[in-house]
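Trainee: Let's see this in three dimensions:
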Amino acid sequence: MPPFDVPEGDPFGPHNLPYGVFSPPGSSERRVGVRLGDHVLDAGAAAHALGSPYASLLARPTLNPLLAAGRTAWSDIRRALTAWVTVPAHRETVEPLFHPLASVALHLPFEVADYVDFYASENHARNVGRIFRPDAPDSLTPNWKHLPIGYHGRAGTVLVSGTDVVRPSGQRKAPTDPVPVFGPSVRLDIEAEVGFVVGAPSEPGRPVPLGGFRDHVFGLCLLNDWSARDVQAWEYVPLGPFLGKSFATSVSAWITPLDALEEARVAPPERTHELLPYLDDADEEPGGYDLRISVAVNGHVVSEPPFSTMYWTAAQQLAHMTVNGASLRTGDLYGSGTVSGPAEGQRGSLLELTWNGRDALELPDGKRTFLEDGDVVTLSAWAPGPDGVRVGLGEVTGRIVPRADPAS
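Mentor: This next block holds a predicted model:
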């Protein structure tokens, strides 16, 4: 089907227009692309052909220059793109600049500056608390309702969807083991998350308030925070996640602009504790997003976590991340934390779905507690769009492969 003739209701119609970076067939050159249906528009070539003042931002091998340009440029370019793919007068010029999605190679769409991951789902935090602290009077830690808990990750191991994930090795020690042992993780897990991509930077020493979220955050993507639970359990006290998390974080190839998600905005869950002023969003515009996530292992859906249940919003996370004066850089990525709903079929990690390995999942190809070599995990999602049309958020997929040269 020609690219202009996207079927009505297609989740990647003109109401969406997510950005990515691709190489055309037979070429290694990287180009900024915009998805329309099952095609990719060479955005830089279209901008040049139509005389756009933003052509230089789009004729790059990465999204970073566009991200750094700021909100006015983001809005202007989005309006122009919408016209380019919908106005019949542009069809003759633009149509030859599309490529079938199946024919192109997709790349990591932006250069990741820093990576931070949060812990923002109350359902997930309570499940983890019940698993590891069953005798505690409260399954949440004392600080959880007062601030968004997070940790700094490793930007250099953020991978684009479709990249194999090598099973990590590290130290692990079961409670009954006299000493730690070293070897490949035997409790490899997933975490279904949403990643937020920072565009406009901020100055050191100047916190970003809640109202500054949309001036700094360009868009979002799906994110899988792969986790070696056995390595994590041994190393995380007292400084938190390290090698159990830093080996790989997978993101989708498409970045959905926040402007495409206006109809998906919702109020977050009711606050049960009074918040300090810099986190108090009672008088702010709705900060939650109604994103419907699906988690599949080897093609079999095992969970459908709802993002609307997240206690801490992306705006609060950004405000907390910078309240000490830490600056933002173009290409910063921060993850929402595992998305889990209140029902068993809405849990966003195998840790929760199997209750730490106690209750194996029944899959068509056998039982699973944690991931085995060869397993393929796919996160996909959509959000409500205008006039009842869905906004597709793409997918992030990774296949577990054994380490080729295990260290000793």
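Trainee: make it CA atoms for all contacts and neighbour counts henceforth
Mentor: Will do.
Trainee: List the contacts of the residue lying closest to Pro268 once chain neighbours are set aside.
Mentor: Spatially, and ignoring its direct neighbours in sequence, Pro268 is nearest to Gly288 (5.0 Å; CA to CA, 6 or more residues apart in numbering). Gly288 makes contact with 265-268, 308, 310, 313-314, according to CA atoms under 8 Å, 6 or more residues apart in numbering.
Trainee: Export the residues you listed as JSON lines, with columns for neighbour count.
Mentor: Formatted as JSON lines, the contacts of Gly288 follow (neighbours: other CA atoms under 10 Å):
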{"residue": "Arg265", "neighbour count": "19"}
{"residue": "Val266", "neighbour count": "16"}
{"residue": "Ala267", "neighbour count": "18"}
{"residue": "Pro268", "neighbour count": "19"}
{"residue": "Ser308", "neighbour count": "23"}
{"residue": "Met310", "neighbour count": "25"}
{"residue": "Thr313", "neighbour count": "26"}
{"residue": "Ala314", "neighbour count": "25"}
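Trainee: With distance to Thr72 and secondary structure added, can I get these in a markdown table?
Mentor: A markdown table is the format used below for the contacts of Gly288 (distance: CA to CA, whole Å; DSSP: H, G, I helix; E, B strand; the rest coil):
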| residue | distance to Thr72 | secondary structure |
| --- | --- | --- |
| Arg265 | 21 | strand |
| Val266 | 24 | strand |
| Ala267 | 26 | coil |
| Pro268 | 27 | coil |
| Ser308 | 28 | helix |
| Met310 | 29 | coil |
| Thr313 | 23 | coil |
| Ala314 | 21 | helix |
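Trainee: Alongside the first, I'd like the structure of this one:
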Amino acid sequence: MTAADHLAWGVVRPTGAHASIAARLGDRVLPLRPPAEAGLLGHDLDLRHAIEEPTLNALIELGRPAWRALAERVRHLIDVGHPLMPLAFCEELLPVRIGDYVDFYASLEHVENFGRLWRPGQPAVHENWRHMPVGYHGRASTVVVGGTPVRRPRGQVAPGELAATRALDLECEVGFVCGPSARGPVAVDDAERHIFGVVLVNDWSARDIQRFEYVPLGPFLGKSFATSMSAWITPLDALPRATPRAQDFAPAEYLRAREPWTLDVALEIEVGGEVLSRPRSSWLYWTPAQMLAHMTVNGATLTAGDLFASGTVSGSEPGTEGSLGEIGRGERWLADGEEVVLRGRCGDVELGEVRGQVLTAAP
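Mentor: Here you go, the predicted structure:
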């Protein structure tokens, strides 16, 4: 999953054992609670207590120096031959307790594609879109770890018509796990200090429900039923930076970084065993730092474990779309029983995968 010198962080439940924060290297994992209890990960009480927690939130709150110190100790254990456990012997759990989830709409190509599909004859891109990262608050309680099946939702698809969605879609996204906490605006140049790591996200979408409800306040039931997140968080420190695409207008002052950066995550979308598309996150119009700065500019609190996602990552050429609605031009949707797998790689670092199978709607 990772290059040889990079660890990913998650939470696992080994067969016959309690859940534990864990480090992952390739297809092997090291649950951290046993070596911490044996004193093999140092004697810092705050770090020890964080490792004993059922999620990564307390560790994330400690900040970058603590993350780096723990990574160094884990690497030392691996170097001296401390035994690792096959990942296949573990159940992967949601790695963080998510207090808030924000989904952005940062791909110009995705905005244009759906604008043409849903508003033919009207401007595909609204005036505000090029001036700020547009987003909405999702439902944190329905973020699930990759591998969790997703049941086809019901909702209003026309006036008075409650039905199971007939237009179930996927959205291939890059997600960012936040922390440590911040009470007030996070400056665009400080964003890296408040992003713990990166995950893959599938923001499942019921397009017929979404289309009927989204004017005037935006998505609601068409999105809130499920969002899948990969089980392993790759530290932002481990990922190479890329140069962002040029923006059409100089953004507002709070969105101007001294040294702008983004990530070039090569993504892959597989449905039913067939690879349909390969978009890249470096094509996004807005950067992760701009998204975080905009999300907090009004004073909104940032809490360790909060998740924000890029929105669908799409390109301008066939085979680079980030959703099935774009790939099939509104004619192809997910069927019951189909499995979606999203994969990602940034430089030489594998970000793993997030998968989910569609279940029939509840009776």
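Trainee: Could you check how far the aligned partner of Ala267 of structure 1 in structure 2 is from Gly319 of structure 2?
Mentor: Residue pairing (TM-score structural alignment): Ala267 of structure 1 is matched to Thr243 of structure 2. Distance of Thr243 of structure 2 to Gly319 of structure 2, given as CA to CA, to the nearest Å: 23 Å.
Trainee: Over in structure 2, tell me which residue corresponds to Gln316 of structure 1.
Mentor: Aligned counterpart of Gln316 of structure 1 in structure 2: Gln290 (TM-score structural alignment).
Trainee: and if you look at Ser227 of structure 1?
Mentor: So Ser227 of structure 1 corresponds to Ser205, using TM-score structural alignment.
Trainee: Name the residues of stretch 332-347 of structure 1 that are buried.
Mentor: Neighbour counts over stretch 332-347 of structure 1 (16 or more other CA atoms under 10 Å) mark 332-341, 346-347 as buried.
Trainee: so who does Thr322 of structure 1 touch?
Mentor: Thr322 of structure 1 touches 206-208, 328, counting by CA under 8 Å, 6+ apart.
Trainee: Would you list the buried entries among these?
Mentor: Looks like the contacts of Thr322 of structure 1 have 207-208, 328 buried, using 16+ other CA under 10 Å.
Trainee: Now render these as CSV, adding distance to Pro25 of structure 1.
Mentor: Below are those laid out as CSV (distance: CA to CA, whole Å):
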residue, distance to Pro25 of structure 1
Pro207, 44
Val208, 42
Leu328, 36
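Trainee: In TSV, list these along with secondary structure and distance to Gly153 of structure 1.
Mentor: Listed next are the buried ones among the contacts of Thr322 of structure 1 as TSV, based on DSSP: H, G, I helix; E, B strand; the rest coil; distance: CA to CA, whole Å:
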residue	secondary structure	distance to Gly153 of structure 1
Pro207	coil	21
Val208	coil	21
Leu328	coil	15
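Trainee: What segments of the stretch 51-200 of structure 1 are strands?
Mentor: Applying DSSP state E, counting those that start in this stretch to the stretch 51-200 of structure 1 gives strands spanning 98-100, 105-107, 115-118, 150-152, 158-160, 165-166, 169-172, 181-184, 188-189, 192-198.
Trainee: quick one, which of those strands is packed in tightest?
Mentor: strand 192-198 (a mean of 27; mean count of other CA atoms under 10 Å).
Trainee: who's in contact with that one?
Mentor: 67, 216-225, 251, 295, 305, 314, 328-339, 348-349, 379.
Trainee: The residues you listed in helices, which ones?
Mentor: 67, 216, 314 (DSSP state H).
Trainee: So which bits of stretch 51-64 of structure 1 are buried?
Mentor: In stretch 51-64 of structure 1, counting by 16+ other CA under 10 Å, buried: 54-55, 57-64.
Trainee: whoops, stretch 53-73 of structure 2 was the one
Mentor: So, applying 16+ other CA under 10 Å, buried residues of stretch 53-73 of structure 2: 53-64, 66-67, 70-71.
Trainee: residues in structure 1 aligned with it?
Mentor: Using TM-score structural alignment, stretch 53-73 of structure 2 pairs with 60-80 in structure 1.
Trainee: Now do the same for Thr141 of structure 1: its match in structure 2.
Mentor: Under the alignment (TM-score structural alignment), Thr141 of structure 1 pairs with His126 in structure 2.
Trainee: number of nearby residues for that match?
Mentor: 11 (other CA atoms under 10 Å).
Trainee: Same question for Asp138 of structure 1.
Mentor: 12.
Trainee: Could you measure from it over to Ala125 of structure 1?
Mentor: For Asp138 of structure 1, the distance to Ala125 of structure 1 equals 11 Å [CA to CA].
Trainee: for structure 2, longest strand please?
Mentor: In structure 2, taking DSSP state E as the definition, the longest strand is strand 349-359.
Trainee: who does that strand touch, helix- and strand-wise?
Mentor: Applying 3 or more CA pairs under 8 Å, 6 or more residues apart in numbering; DSSP states H and E, one finds that strand 349-359 of structure 2 makes contact with strand 150-151, strand 195-202, strand 227-229, strand 339-346.
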